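Q: Pasting a predicted model and its sequence here:
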Amino acid sequence: MDDLESELRVPGEEQGENESSDDDESINRKRIKKPNLPLAPPLFKETPRETGFHKTTRNCLQHIREVLLHHKWQDAAEYMTSYSQTLEDTTANMPQLYAEIIWRIGTEILHHHPDSKLEDYNSFYERVKHSGVKHYLKVCLEHSFHLLVNGQFEDAKLQLSIAESWRYGKQSAGQSQRIRLIQAYSGFLDYFIWCDKKATASSTDEYDAAVNQEMHSYFRQSSVNLKEIMKLPGVWDPFVLSYIDMLEFYNDHEGAVKVLNDYAYDNSFPPNPNAHVYLYRYMKKQNHPLKKILKVLKILHTLVPSHELMPEYCSLLVQSENEGDLQKALGVVLDLLDYSSWRSNLDVWNHLMNIIKRLRMKKQWLKIFAEEMGYRKDWWLEIHFSTFQARKDSAENRELLEVKSFVVGAFCPRYASMYCGVGKAARKGVTSEARKAKRNPKPLRNIRRLRRERGQQSQD
């Protein structure tokens, strides 16, 4: 104990043989304190009025948590069978909490259990749905998701139809939002069924009026629900894409562009780069004017300067007849090169080289370049044209080394000589080592001889 106390004292502090109480208090204050970790509180605590049944279920839940941490799914399923008896407890004051625990843990066990079947999911969801009204709509939606993943479109549609017509008490704001989401997924399922009908119709050469009429019926049902959910602010990418697919099939291109424009430019919606990607791809597919396409990509560049469509945006700006678009293309390329994922991309450096070749035809092209360089001027050269980068480019991509040499040589010849010199020296060093190894293959032969000798010794 004395040694422990001495270790916990502040270094350099000495104590005499007669210690006072004040000194003891000061030492205790200087002891190492254990950190207070933010541990999650237990779901159920022991209470003075706890019955034997409640104590058993509490211990059962603890065992379930332990076996789940060790991925013992069979043991968890057996414990869960016993714990589900809490749904029949009439004395419990938290029946909704018990039902939610059984729903979430039971679903996790079914997802990971090796012997779980679709019938097990169906029976489990039906039981959980009727164990409490608070989670009825959520469970129905999750049940339909599982059926959808397993290709049971009709059954999933039935589950959503039941949930859509379900009402309990006064409709709250949260319940109204869930019902709208269920209606949207109902329209999404109608789209899947419409796709199946379309595939069936396209597989036969003969025109079938009944199949086409059925397809159109599913299109109307789906479009009504999908249009409603798109009126609410949010990210609705799968619903938008399915609706656009149907509109394009029926040659309603104006309606498709209007939907995509509203989805991309409505200020009440959260910023969504995908919305501008969908609009650009559709406009490109329909051969819209270049000016409108560049407008869409300009906003996408503002949202995500490193997007995979930015090289394409740069190419379109270079093709444009507008004189100022060449400077914009330079800015787009420089933005791309600020990100590590694009720094060794040969296509991007080729774009920059071609832009510089065209800019050099102008008198004040260095001023334009410096204007777009802006805040990068203090570190841009050190990042892209360092000695380390020169060795790396020389070893990995000789063509990239040449393109970058042209770029830096256009506006900074001093860096160009250094960068090219290091790259050539690194390349020459690699070549000379290869030539030495070719002229003097004795070390390689000695290694092979030693391996053969070791193999013979191991056999003996």
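A: Everything's here; your move.
Q: Could you use CA atoms for every contact and neighbour count after this?
A: Fine.
Q: Just give me the residue closest to the centre of the protein.
A: Centrality entry for the chain: nearest residue to the mean C-alpha point is N274, 12.9 Å, by CA atoms, centre = their mean.
Q: try this one next to it:
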Amino acid sequence: MDDLDAELGVEEIHLDDIWHDELEGEAETAKQPSLPVKVQWDKETRFETGFHRSARVCLGRINDLLLQQRWQEAAEYMISYTEILEDTTTTNQLLACEIIWKLGTAILHQHPNAKPEDFNSFYERMKHTGVKGYLKICLEHSFHLLVNGKFDDAKRQLSVAESWRYGKVSASQPQMVKLVQAYRSFLDYFTWLKKKSSVSGDDDSDASAYQEMHIYFRQASVNLQEILKEPGVWDPFIISYVNMLEFYGDQEGALNVLKEYAYDNRFPSNPNAHVYLYQHLKKHDAPEKKLIQVLQILHALVPCHELMLEFCHILLQREKEEDLREALTVIFSLLDYSGWKDNLEAWCCLRDLLKLLKKKKLKRFIPEEWESRGPWWPAYHFRTYQAHQNFELNPELVKVKAVVAAALLGNRCIYCRTKNKLIAETRREKQRTAPLTRRTRGKP
């Protein structure tokens, strides 16, 4: 466990070590511990006061009760543990607020008698207890309200958080403020969707409803557009913005948003960005060359993506030498992954490609891909037990894989022999049961 914590960058902190650092005059330079934090409460530290010892023992007891799923008792101990907020050291208060927020939320979610007002009361108290965590707690509170179907209350929470100001504390959290604004705009997008579904667009009486819908579009688009200026993975926000732009006929604007999201180096590598761009191009009948360019990047990022099968079919239809060579790489890479081992369509694609390469006298491409796979593919795909499993799953799959195995390993490979044996046994079984079936049907 310690090795895992070290690899994840988890910092182990003794609560009393923080307190004693404060006592020794180091509080002014101490930084807030980065999360995730693993708090250790089961070891006594130097200069421990009775107050700190009680807090440490209480936190240890809460941990034990949570592991035993004794939620009522954990809630009672949590009430006692909140006394730790009376500690006057800033660093200790920040850490205690984080602990109470996370553990208290876990207890409330699991407690059988928890009521909605309990959640609201707890979140409101935590917002004003740990001011530095105000925006994060507002976000979590709004998520809780959304899960419980309280859309308007959730939106109200985000609006309050968006306008919240608390001196240097709020000024030092511009990224969190942008995230709150983005989620508030995301809810405006859902309101826009609801309004759009109620507007037919043909009746003059819908003019006011259409105008109201457009207001929500403007409200949502302002912050959703701004999110593109911040590096990050913003999939739902980007798709929402693109959907609205498409509705209002701004196809070029939607395409530019998706291109920027996929190709801007400021953003982390995100396969979904290329999927969204491909789907948009395909929807608007973009040239095949552009589709291939997007799929090539996606293949480099996720060789086992489900769109790789579609990519392979596109390359097969072109039948150019370089495209067939690339298709062979794509389909071999796809079948390297266990999730595709029993996929009939993928094996059919490889079978058809091998036949086409033979027909066009391009079999020289096969050894290039097979060289690195020869040592492990036979055991990975073409063992006896796999033939039996494939036959039980789908007899057609065995036949297709046998054609591929014969092309790669020869007709006498173990998979082909097993396939022939299984088919022969099935044929004999049918012959044995056929006369009995005819006699049964002939009885009066």
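A: Yes, it's here. Values in this document were obtained by computation on a predicted structure and should not be read as measured data.
Q: hang on, the earlier thing: the residue nearest to the centre of the first structure in helix, strand or coil?
A: Secondary structure of N274 of the first structure, reduced to three states by DSSP: H, G, I helix; E, B strand; the rest coil: helix.
Q: show me the contacts for it.
A: N274 of the first structure sits next to D237 when contact means CA atoms under 8 Å, 6 or more residues apart in numbering.
Q: Quick one: map it onto the second structure.
A: Structural alignment places N274 of the first structure opposite N272 in the second structure (criterion: TM-score structural alignment).
Q: before we move on, what about V224 of the first structure?
A: By TM-score structural alignment, V224 of the first structure lines up with V222 in the second structure.
Q: thinking again about what came up before, how much space separates the residue nearest to the centre of the first structure from G255 of the first structure?
A: Computed with CA to CA, to the nearest Å, the distance linking N274 of the first structure and G255 of the first structure is 19 Å.
Q: try I179 of the first structure
A: Plainly put, I179 of the first structure is 26 Å away from G255 of the first structure if you go by CA to CA.
Q: Quick check: S432 of the first structure vs F239 of the first structure, distance?
A: For S432 of the first structure, the distance to F239 of the first structure - CA to CA - is 61 Å.
Q: Those two - which one has more neighbours?
A: Neighbours of S432 of the first structure and F239, each counted by other CA atoms under 10 Å, are more numerous for F239; the result is 22 against 12.
Q: Residue in the second structure paired with the more buried one?
A: Using TM-score structural alignment as the criterion, the counterpart of F239 of the first structure in the second structure is F237.
Q: same check, this time on Q175 of the first structure
A: With TM-score structural alignment as the matching criterion, the partner of Q175 of the first structure in the second structure is Q173.
Q: Count the residues that sit near that match.
A: Per other CA under 10 Å, the neighbour tally for Q173 of the second structure reads 12.
Q: Next: Q68 of the second structure.
A: Residues contacting Q68 of the second structure under the criterion other CA under 10 Å number 10.
Q: Quick check: the corresponding residue of the first structure for it vs Q62 of the first structure, distance?
A: For Q68 of the second structure, the aligned residue in the first structure is H70 (criterion: TM-score structural alignment). Here the criterion is CA to CA. By it, H70 of the first structure lies 13 Å from Q62 of the first structure.
Q: Go through stretch 287-304 of the first structure and flag the buried ones.
A: For stretch 287-304 of the first structure, the neighbour count (16 or more other CA atoms under 10 Å) marks I293, L294, V296, L297, K298, L300, H301 as buried.
Q: Run the chain-centre distance for the host helix or strand of the match of V224 of the first structure.
A: Assignment of secondary structure by DSSP states H and E places V222 of the second structure within helix 207-226. Centroid displacement of helix 207-226 of the second structure relative to its chain, using CA atoms, centre = their mean, to the nearest Å, is 28 Å.
Q: Beyond it, next helix or strand please.
A: Sequence-wise, the next helix or strand beyond helix 207-226 of the second structure is helix 235-247, with elements assigned using DSSP H and E.
Q: Average offset of that next one relative to the first structure?
A: Per the superposition on the first structure, helix 235-247 of the second structure and its aligned residues are separated by 1.2 Å on average (mean CA distance after the TM-score superposition for the first structure).
Q: And the contacts of that helix?
A: The contact list for helix 235-247 of the second structure (CA under 8 Å, 6+ apart) reads 182, 186, 189, 217, 220-221, 224-225, 227, 251, 253-254, 257-258, 272-273, 276.
Q: are any of these buried, and which?
A: The neighbour-count test (16+ other CA under 10 Å) applied to the contacts of helix 235-247 of the second structure identifies 182, 186, 189, 217, 220-221, 224, 227, 251, 254, 257-258, 273, 276 as buried.
Q: Relative to S131 of the first structure, which of the buried residues of stretch 287-304 of the first structure is nearest.
A: Distance to S131 of the first structure across those (CA to CA) is lowest for L300, with 47.5 Å.
Q: how about that closest one, what's its match in the second structure?
A: With TM-score structural alignment as the criterion, L300 of the first structure lines up with L298 in the second structure.
Q: Helix or strand for its match, just tell me which one.
A: Counting by DSSP H and E, the element that carries L298 of the second structure is helix 288-301.
Q: what's the average distance of that helix to the first structure?
A: On the superposed models, the aligned residues of the first structure are on average 0.9 Å from helix 288-301 of the second structure, with distances taken as mean CA distance after the TM-score superposition for the first structure.
Q: Tell me the first helix or strand C-terminal of that helix.
A: Next along the chain after helix 288-301 of the second structure, taking DSSP H and E as the criterion, comes helix 307-318.
Q: in that following helix, what's buried?
A: Buried residues in helix 307-318 of the second structure, defined by neighbour count with 16+ other CA under 10 Å: L307, M308, L309, F311, C312, I314, L315, L316.
Q: which two in these are spaced the farthest apart?
A: L307 and L316 (14.3 Å).
Q: No more questions from me, cheers.
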